[in-house]
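Engineer: 3D, please:
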Amino acid sequence: MSRRFILAVFTLLASVLDFGEAARILAVFPAVSVSHQVVFRKLTLALNKRGHELFVVTPSPVNDPSLKNYTEIDTSIQYNEKDALPNLIELRGKVDWFGFFEVFEPMVTEQVAQIFEHPDLKKLYDPNSGEKFDLILMQMFTYPGLMALAERFKAPMIGIVSASPQTSVQYAIGNPILHSDPSNWQLDMKIPGPPSWIPWKRLDNFIQTWRFIYYHRTVFLPKHQKIAEKYLGNDIPDLHDLEKNISLIFVNQQGPISFARPNVPKVIEIGGFHVTDNIKPLPKDLKKVLDEATQGFIYMSLGSNVKSNMLSEKARNAFITAFSKLPYKVIWKFEDDQLEGKPDNVIILKWAPQQSILAHPNIKLFIYQGGLQSTEEAVSHAVPLIGFPVMSDQDMNLRKMVSVGVAKKLEITKINEDDFLEAIRTVAGDDGYKQRMLNLRSLLKDKPHDILENAIWWTEHVIRHKGAPHLHSTTADEPWYQRQDMDIIAFLTSLFVISLILSLLVFYKCIIYSIRLFSHPTVKKSKKRN
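Structural biologist: Coordinates of the predicted model:
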């Protein structure tokens, strides 16, 4: 009886857990940004815990020797390329979204070649390696040449992005292109923007969006095609086809804090992976300062890509002067050893335990650059915001936060002490911002399922069925002019123009005929009189 009972319990547990067969997964995450990597890492670690074997290509490895069946290929050399980038804050205002892409393009193109050259990855994709994978998990963010690894291993591919997909990915999978919708990354990236006359602004959005899509498909992808062919052979498929036939894409978006937009079925929302409920204790010295900040404190960080030491002297002085007039303590993530003119109420830290700081009950306000991961953390801890967007999706994230009444958005290239002080006093002093943030947090937590578990289910769904062609949208196979009904519009416009021309010709003939008709008898009468 006991043996039967044990067997029954084991069977029940197996059916509930449903681990299924372990798969071999190659995960490729090239982005040189910790804020991106923490999102991907949560999924790969969960898949490993589920029983799958992971090979992870990343510049930010976890380096945890206790992990089994979890092999990391360290590409941290990529950070050397990133250090050569120009000052991103200075770049804002001088170029539009496309200009930012042009700055990053040489770096990411070089990094794709570096990753292919990595000896540990070379061993895997060598034709004689005998290595096989059941799935390729690929970051979809300006590194398209690496998608060819899915063809090398004849494995289905799942894309993952740590923000909403850029326009080129939206186009590739068949999503509608929304030129002037607030969900578009490329809005507000050019400072000053186009004139306020709305039709002209929409025209500018249209031109900038299609300019980027055209460049991506006709210049950028062919460059990466050549790199992929160099390392994997000339017989790999066109990257355009690999991109549009991806099984599905995990998109780091959550409805309440993102602009709603139509998506094809292969877009699966994830989000908040990296936000933890197990908040680590603050360092003792910092905890003492924050505990004693009975009037409250402000936390400022411009993230891991945009740094406070990139600020111009004018902007830095505006921040310093404004902070000196506040009754609050200010914790400022500042990457230099010294901050000249630092007020007594300001504490600078080269590195800050952000989630632990945001979780502290005395916090009044978070000043940041609009990054999505920081936005998720702020909402999770119900901390109102002031944002200074610089690049990528940061404008879009702040547009959403402002629209729901939990943030103010300022322009970092035009910062002045008075506007900054007014924004701080408004957001920190108005309880409405806090209450709306609490409501937003409640909405964010009200979900029909666990997002991480849902992502694991979809991952294993693709593995079980060796792809997901049933999620493919036929729109992705159509040329651009059919997607936008441009052929129909051109046809109808041609008919209209031809009809208009014919009508004008007929009208002209009628006028001429009428003139001749009425003028002819007059001529005859004049002849008879003579």
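
Engineer: could you use CA atoms for every contact and neighbour count after this?
Structural biologist: Noted.

Engineer: and the helices in the stretch 151-300 of the chain?
Structural biologist: With DSSP state H, counting those that start in this stretch as the criterion, the stretch 151-300 of the chain has helices at 167-173, 198-215, 221-232, 239-244, 284-292.

Engineer: what's the answer for the stretch 1-150 of the chain, then?
Structural biologist: 2-17, 34-49, 78-82, 88-91, 97-117, 119-125, 148-152.

Engineer: give me the spatial nearest neighbour of residue 162, chain neighbours excluded.
Structural biologist: Counting by CA to CA, 6 or more residues apart in numbering, the nearest residue to residue 162 once its immediate chain neighbours are dropped is residue 252, at 4.9 Å.

Engineer: Proceed likewise with the subsequent sequence, for comparison:
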Amino acid sequence: HLNPKFSCRQLFFLKLVLHFSNKVSWSGKVLVFPVDGSHWVNMNLMIQGLHNRGHEVTVVRTDSSWYVKETAPHYTSLTIALPEAIAIEKEDFFVTFLMKMLAIKKAGSSPVAFLSFYWEMLGALSKIHQQASMVGVQMLENKTLMQKLRETKYDVVLIDPGLPVGVLVAHELGVPTVYNVRWITSGEGHFVVAPSPTSYVPTSGVALPDKMTFWQRLQNTLHYGLNTCIDKFVVAPVYDRLVEKYFGSDISFYHMLQGADIWLMRVDFVFEFPRPTMPNIVYIGGFQCKPSSPLPPELEDFVQSSGDHGFILMSLGTLVKALPKEITSKIAAAFAQLPQKVIWRHAGEKPDNLGNNTLLLKWLPQNDLLGHPKIKAFVAHGGTNGIYESIYHGVPIVGVPLLFDQPENVLRLEVRGAAKVLDVTHITTESFLGTVKEVVRNPFYRNNMKRLSSLHRDKPMHPLDTALFWIEFVMRHKGAAHLRTESYKMPWYSYYSVDVVSFLIAVVLLSMWIFFAVVRFLCCRIIRKRKPKQE
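Structural biologist: So this is what the prediction gives:
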């Protein structure tokens, strides 16, 4: 208990001492396996937070990485040379992927074209994991490097399991693991670690609500089975071969993957549909969000010139540089008819029909623009980072989903009345203009997003602080085994109690057989006794 006579200066000094002593007490060593691209944006924030708390951070990167820099003030890098660059670390990979997908949709989704594209996508997926697995090969084969890592005595390995090669290295080092996760080899991370009934939990890759019709539940179940098959027959074999080579056949890669101590899930149920969870899942959705900062003077002048009409922001994220010109020209023509000013992150070919109210930029301070009082709407592809920043600042969305989880993301906001979604392959100037006007002018969308923002912000601590606490928790206690279920090690027939149900059915059938056998025996005996009397 503090003496009530303590002065404010004494209290401040005591708080300062406790703050710095806490940093010194819990400083540790963290080994990080990130995924390049947009995933690195939020992993980097977590690394900065760990560095600010006094931890030593080592980041494993490849020599072809274009986001994870070799030198940085808040981490030391460990660069692994690969015989071939990982495909997703090439800047044009997602642009090429998008172009092919749009071409198929535009052609009317012919089954032959779709199957051909899907087969090509599965081949690309397998190759990406084969390339990524070489990081593990290069590290595990390098005895000098592994000995150095053992001598460093890391306290925790922080992994983005989208490319899960770090799981193998962590297992070899015998260090507890924490995942910075939403996506994993088979899709959304919950499906690997928590019960996921397909009756009301939409599976990865299909844009469905949590209240489904019979046909939607059928579609959801079939899609879940497809995801499971892809993971089992396309992705997992790449890592199973490494596990068998370096650790023997007694351990399964999938069990290794499921055995993380803590799952830092980039999810907030303000946005995500409710679903079952587990004790070692910690929710940190929106941990990258923060208050806006002042805009650069020239950008502020442009925003202020919008007057009472305000401005609209458009951005397609970090992975996709641009839409085809025929689509962007339709969007530009729609923007030109609006009274609002438009700030558009656009790195591709300049579209036709560009109005005087539209400013094209190759880079923009997205968070600061979303937090500006004059913003009216955000035209976005539906990437998770942009979604949470919009929720944080209460800005309604015009969704133009392009790839991967983006259709699912914008659907969740549309169901909550905070977004309106367009199909990028069917955009016309009129449809785009009408949708933007609807979102800007109808207070329904802004009010719903403001409500989500209020719910999202109402937390006992910031999600980033929550994430850092649990990483340090694992460091302090050498893991979190008491929060982790061992159910993933059970065979499928035990997990789903097929053996128990089969036993109970057998007992019931045996009991019924015995009952009928006894009844039959008694009936026969009675009949035999009656026959002599009748004679």
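
Engineer: superposed, what's their TM-score?
Structural biologist: Here the TM-score for the pair of chains, by TM-score structural alignment, normalised by the length of the first structure, is 0.79; 481 aligned residues with a CA RMSD of 3.9 Å.

Engineer: before we move on, the earlier item: and the helices of the stretch 151-300 of the first structure, which is most packed in?
Structural biologist: With neighbours defined as mean count of other CA atoms under 10 Å, the helices of the stretch 151-300 of the first structure peak in mean count at helix 167-173, which reaches a mean of 21.

Engineer: packing partners of it?
Structural biologist: Identification of packing neighbours for helix 167-173 of the first structure by 3 or more CA pairs under 8 Å, 6 or more residues apart in numbering; DSSP states H and E yields helix 198-215, helix 239-244.

Engineer: show me the contacts for the alignment partner in the first structure of residue 54 of the second structure.
Structural biologist: With TM-score structural alignment defining the correspondence, residue 54 of the second structure maps onto residue 51 in the first structure. Residues in contact with residue 51 of the first structure, defined by CA atoms under 8 Å, 6 or more residues apart in numbering, are 19, 22, 23.

Engineer: compare the residues you listed and tell me which is most surrounded.
Structural biologist: residue 23 (19 neighbours; other CA atoms under 10 Å).

Engineer: show the contacting residues for the counterpart of that residue in the second structure.
Structural biologist: In the second structure, the residue paired with residue 23 of the first structure according to TM-score structural alignment is residue 28. Applying CA under 8 Å, 6+ apart to residue 28 of the second structure gives the contacts 54, 55, 56, 154, 155, 475.

Engineer: of those residues, which belong to strands?
Structural biologist: Mapping the contacts of residue 28 of the second structure onto strands (DSSP state E) picks out residue 56.

Engineer: how about the strands in the stretch 351-500 of the second structure?
Structural biologist: 358-361, 375-380, 397-399, 419-421 (DSSP state E, counting those that start in this stretch).

Engineer: which residue numbers in the first structure does the first one align to?
Structural biologist: Structural correspondence for strand 358-361 of the second structure: residues 346-349 of the first structure, per TM-score structural alignment.

Engineer: isn't residue 312 of the second structure up against residue 376?
Structural biologist: Yes: counting by CA atoms under 8 Å, residue 312 of the second structure touches residue 376, with 5.6 Å between them.

Engineer: quick one: map residue 171 of the second structure onto the first structure.
Structural biologist: In the first structure, residue 171 of the second structure lands on residue 151 (TM-score structural alignment).

Engineer: got a list of what the closest residue to that match other than its chain neighbours touches?
Structural biologist: Spatial nearest neighbour of residue 151 of the first structure, excluding adjacent residues (CA to CA, 6+ apart): residue 236 at 6.8 Å. By CA under 8 Å, 6+ apart, the residues touching residue 236 of the first structure are 148, 151, 152, 228, 229.

Engineer: go on, residue 329 of the second structure?
Structural biologist: Neighbour list for residue 329 of the second structure: 351, 352, 353, 354 [criterion: CA under 8 Å, 6+ apart].

Engineer: now residue 167 of the first structure
Structural biologist: Listed by CA under 8 Å, 6+ apart, the contact set of residue 167 of the first structure reads 177, 184, 185, 209, 212, 213.

Engineer: how about residue 346 of the second structure, what's its partner in the first structure?
Structural biologist: Under the alignment (TM-score structural alignment), residue 346 of the second structure maps onto residue 334.

Engineer: was I right to think that match contacts residue 352?
Structural biologist: No: under the criterion of CA under 8 Å, residue 334 of the first structure is not in contact with residue 352, lying 9.3 Å apart.

Engineer: identify the contacts common to the two.
Structural biologist: By CA under 8 Å, 6+ apart, no residue touches both residue 334 of the first structure and residue 352.

Engineer: can I assume residue 438 of the first structure is in contact with residue 384?
Structural biologist: No: using CA under 8 Å, residue 438 of the first structure is not in contact with residue 384; the gap is 9.3 Å.

Engineer: between the two, which has more neighbouring residues?
Structural biologist: The neighbour comparison of residue 438 of the first structure against residue 384 (other CA under 10 Å) goes to residue 384, with 28 against 19.

Engineer: and the more buried one, what pairs with it in the second structure?
Structural biologist: So residue 384 of the first structure corresponds to residue 396, using TM-score structural alignment.

Engineer: is it true that residue 256 of the second structure touches residue 167?
Structural biologist: Yes: with contact defined as CA under 8 Å, residue 256 of the second structure counts as touching residue 167 (7.1 Å).

Engineer: circling back: dump the strands of the stretch 351-500 of the second structure into a markdown table; add mean neighbour count as well.
Structural biologist: Formatted as a markdown table, the strands of the stretch 351-500 of the second structure follow (neighbours: other CA atoms under 10 Å):
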| stretch | mean neighbour count |
| --- | --- |
| strand 358-361 | 16 |
| strand 375-380 | 24 |
| strand 397-399 | 29 |
| strand 419-421 | 23 |
